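[1] sharing a model prediction with you, sequence too.
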Amino acid sequence: MTRTVSRNSTTQRDVTRIAAVHATDSACGAPRITAELNDGAGEQERVNHKRVARVMRAHHIAGIRLRRRVRTTVPDPDGQLVPDLLERDFTAHAPNTKYVGDITYLPCGAGQFLYLATVIDCYSRRLVGWSIADHMRTDLVADALRAAARERGSLAGAIFHSDHGGQYVAKDYTALCERLGVTRSMGAVGTSADNAMAESFNASLKRETLAGSHGWPDATTARRVVFAWITRYNTRRRHSYCDYLSPITYENTHYAATLATAA
C-alpha cells in the first residue's frame, strides 16, 4: 500500500512539473520537456524521456507543431559543387571564423509567408547577420551576409556553411563571398543534419515566438516579434552552449580573456 501511494505521489508530481513546463511553451514535446525538467535537477529528481512521454500521453499533454511545412531548400542542378568543410563540427576557436546560415519561413496569416535568412557564428551562436523579405531570391541571403560583414567589420578568412539551396550557389552570391573573402562550405543535398546548428536556431525562434500558434496575424507583426526576439536572443537569452551566458556576453568574455593573456 505504501509503495502504491508513493508511486502515485511521484506520478502526480511528474504530471505537475510536466504541465508547468508545457504551460510556458505549448510547442514542447517530450524530449524538450525532459531536458527542461532535468536542467539543474538533483539525481533523485531527474526523469527519463520515455517516462515523460508516457505521462504526457496518459494525461493528454501534447506539443503543438506548425501544420504546414514550407520547402525553403531548392537545389540548383546547375550549381557549382562546394565541399563540406565543417563535417558537422559546429565549434570554433574564436568569433568570426566559422558561420552557418539557412532560410526559414515565417507564416503570416491567410497562407502568406515571410522568409528569414541567417548568418550565425559557430563560436558564440550569435546571430550576426540576418534579412527578412517576402521572397527567397538570392538577394535575401546576400543581404544577410552583407549585414554580417557590416557588423563584424570584415568577414575575410571566415567560412560560411549552408545547404545546397539555389540561392547559395547562385553566381551573384558566389561573387559576393569572393569579394568579402568568405570561403563557402555546404552539406550534402537533403541532409538536414549537415546544417543542424542553423536548423536548431530556426526551431528555437519559432517555438519561442509562435508559442504554439500557427502564425502571426500579418507581416508587420511577424517582423516586429522576430526583431524583438533576435535582440533578446543575442543580448539576454541564456544559451546552454555558451555556459548559460548570452551570445554577446560569451563573445565579450572571450575578448576579455584574450586581452588579459596578451597583457
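    In hand now; what should we look at?

[2] from now on I want contacts and neighbour counts done on CA atoms only, so please keep to that.
    Fine.

[3] can you show me the helices along the stretch 101-250 of the chain?
    Here the stretch 101-250 of the chain has its helices, by DSSP state H, counting those that start in this stretch, at 138-152, 166-169, 171-180, 196-210, 219-235, 247-262.

[4] nearest residue to residue 106 in space, please, no chain neighbours.
    Using CA to CA, 6 or more residues apart in numbering and skipping the chain neighbours, the partner closest in space to residue 106 is residue 114 (4.9 Å).

[5] separation between that neighbour and residue 139?
    For residue 114, the distance to residue 139 under the criterion CA to CA, to the nearest Å works out to 14 Å.

[6] same check, this time on residue 88
    Counting by CA to CA, the separation of residue 88 from residue 139 is 27 Å.

[7] who's more crowded, the two?
    residue 139 (16 against 13; other CA atoms under 10 Å).

[8] tell me how far the residue nearest to the spatial centre of the chain lies from residue 159.
    Among the residues of the chain, the one closest to the centroid is residue 201, at 0.3 Å (CA atoms, centre = their mean). Residue 201 sits 18 Å away from residue 159 when distances are taken as CA to CA.

[9] same check, this time on residue 37
    Relative to residue 159, and taking CA to CA, residue 37 is found at 36 Å.

[10] just residue 225 next, same as before
    In this structure, residue 225 lies at 30 Å from residue 159, with CA to CA as the measure.

[11] more crowded one of these two?
    Of the pair residue 225 and residue 159, residue 159 is the one with more neighbours under other CA under 10 Å, namely 21 against 14.

[12] tell me the contacts of that one?
    97-99, 182-185 (CA atoms under 8 Å, 6 or more residues apart in numbering).

[13] which ones among those lie within strands?
    When these are checked against strands (DSSP state E), the matches are 98-99, 183-185.

[14] most surrounded residue in those residues?
    Among these, where neighbours are counted by other CA under 10 Å, the top count belongs to residue 99, at 33 neighbours.

[15] wait, it sits on residue 118?
    No: the pair residue 99 and residue 118 does not pass the contact test of CA atoms under 8 Å, sitting 9.6 Å apart.

[16] second structure follows, compare the two:
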Amino acid sequence: MEKYKTKYTVKLICKALKFPRSIYYKALVSVPSKRQLEADKFKAEIKKIWTDSKARYGAPKIHMVLISQGKSISLKRVQRYMIDMGLRSIVIKKFRYHSERITTEQKKNILSRDFNTAGINQKWCTDITYIHTVREGWTYLASVMDLHSKKIIGYAYDTSMTAELAMPAVKNACLNVKVTEGIILHSDLGTQYTSRIF
C-alpha cells in the first residue's frame, strides 16, 4: 500500500513541476550512496599520498599514512581502491652483488682508520655507488672524496662497474692538484682498485 502511495505522490509532484517521471527516477538512481561518497573520499586521499610519494608508496605504506592521520580503513580496502584506480608503486629490485671469485691482492692499510688531516689533498677515499634508473637499470657512480674538506673532488658515471669506471674518477680528482705525490688514496680493495690497469 505504501509503495502505491509513494508512486502516486511522485506522479503528483512530477505533474505539478511539469517534467516526466523518468527524469525523477534517473536523478534518484544517480545520487551516490553514503558508502560511495566515503569510497570516493578515500580514493582521493590514497591518490594524493601516492602522488606525493612520487609513486614510490605501495598499499602498506599508504595504509600506514592513513592510519597515522586517524583514518579507519583496512589494508585490503586500500589495496582494492588502488587496483580500481590502476595505481602501483615503483618497485626497484635490490642490488645483488655478484662475487667474481677473484682473490684480491692484499695491500697494506696505510690509512689504518686515521681519517684526521691537517689540510686538503692529504688523504682521499674512493668508492663505487649503485644507482637504479628506470631506463638503464643499475648504473654506477665512482667518486673520490677529500677527507679534509669532505667534498667530492672527482667522479665518473657508467653502466658497468669496472676499473675503466674507477680510473676517470681519480683522474678527474687530480686535474686541480699540482702535486699528487704523497696523497694517500684509500679504497675498499675491490677488483676495480686492485686491477693491474688501475
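    Perfect, thanks for sending it. Since the model is a prediction, treat every value here as computed from it, not as a measurement.

[17] on that earlier part again, dump the helices of the stretch 101-250 of structure 1 into a markdown table; add distance to residue 12 of structure 1 as well.
    Supplementary listing: these in a markdown table, determined by distance: least, CA to CA, whole Å:
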| stretch | distance to residue 12 of structure 1 |
| --- | --- |
| helix 138-152 | 48 |
| helix 166-169 | 51 |
| helix 171-180 | 55 |
| helix 196-210 | 27 |
| helix 219-235 | 34 |
| helix 247-262 | 37 |
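
[18] among the ones you listed, which comes closest to residue 81 of structure 1?
    With CA to CA as the measure, helix 166-169 is the member of those nearest residue 81 of structure 1 (8.3 Å).

[19] mean deviation, that closest one versus structure 2?
    Helix 166-169 of structure 1, aligned to structure 2 and superposed, deviates on average by 0.5 Å (mean CA distance after the TM-score superposition for structure 1).

[20] so which elements touch that helix?
    helix 138-152 (3 or more CA pairs under 8 Å, 6 or more residues apart in numbering; DSSP states H and E).

[21] got the angle between the helix it packs on and helix 171-180?
    Computed with axes from the mean of the first three to the mean of the last three CA atoms, to 10 degrees, the direction of helix 138-152 of structure 1 lies at 10 degrees from that of helix 171-180.

[22] where does helix 138-152 of structure 1 end up in structure 2?
    The counterpart of helix 138-152 of structure 1 in structure 2, counting by TM-score structural alignment, spans residues 163-177.

[23] buried ones in that stretch?
    In terms of neighbour count (16 or more other CA atoms under 10 Å), stretch 163-177 of structure 2 has its buried residues at 163, 165-170, 172-174.

[24] now these in a markdown table, with distance to residue 151 of structure 2?
    Converted to a markdown table, these look like this (distance: CA to CA, whole Å):
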| residue | distance to residue 151 of structure 2 |
| --- | --- |
| 163 | 22 |
| 165 | 19 |
| 166 | 17 |
| 167 | 18 |
| 168 | 17 |
| 169 | 13 |
| 170 | 14 |
| 172 | 13 |
| 173 | 11 |
| 174 | 14 |
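
[25] so which of these is the closest to residue 91 of structure 2?
    Minimum separation from residue 91 of structure 2 among the buried residues of stretch 163-177 of structure 2 (CA to CA) is found for residue 165, which lies at 27.0 Å.

[26] may I have the residues that are in contact with that closest one?
    Applying CA under 8 Å, 6+ apart, one finds that residue 165 of structure 2 lies in contact with 142, 156-158.

[27] out of those, which are buried?
    In terms of neighbour count (16+ other CA under 10 Å), the buried residues within the contacts of residue 165 of structure 2 are 142, 156-157.

[28] looking at the residues you listed, spot the one nearest residue 50 of structure 2.
    Closest approach between those and residue 50 of structure 2, by CA to CA: residue 157, at 30.5 Å.

[29] I figured that closest one hits residue 131, correct?
    No: here residue 157 of structure 2 does not reach residue 131: they are 9.8 Å apart, not a contact under CA under 8 Å.

[30] okay, and the common contacts of the two?
    139-141.

[31] could you turn the buried ones of those into a ChimeraX selection?
    Selection command for ChimeraX covering only the buried members of these, criterion 16+ other CA under 10 Å:
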select :140,141
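
[32] after the top helix by length along structure 1, which helix or strand is next?
    What stands out as the longest helix in structure 1, according to DSSP state H, is helix 2-24. Counting by DSSP states H and E, the element after helix 2-24 of structure 1 in chain order, helix or strand, is helix 30-38.

[33] so which of the contacts of residue 165 of structure 2 are in strands?
    142, 156-158.

[34] export these to CSV and tack on distance to residue 67 of structure 2?
    CSV is the format used below for these (distance: CA to CA, whole Å):
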residue, distance to residue 67 of structure 2
142, 41
156, 43
157, 41
158, 42
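
[35] now, which of those sits nearest residue 91 of structure 2?
    For these, the nearest to residue 91 of structure 2 is residue 158 (22.1 Å; CA to CA).

[36] which among the ones in strands among the contacts of residue 159 of structure 1 gets closest to residue 50 of structure 1?
    Proximity of these to residue 50 of structure 1, judged by CA to CA, is greatest for residue 99, which lies at 34.7 Å.

[37] the aligned partner of the closest one in structure 2 and residue 143 of structure 2, how far apart?
    Using TM-score structural alignment as the criterion, residue 99 of structure 1 maps onto residue 124 of structure 2. Look at residue 124 of structure 2 and residue 143 of structure 2: by CA to CA, they are 10 Å apart.
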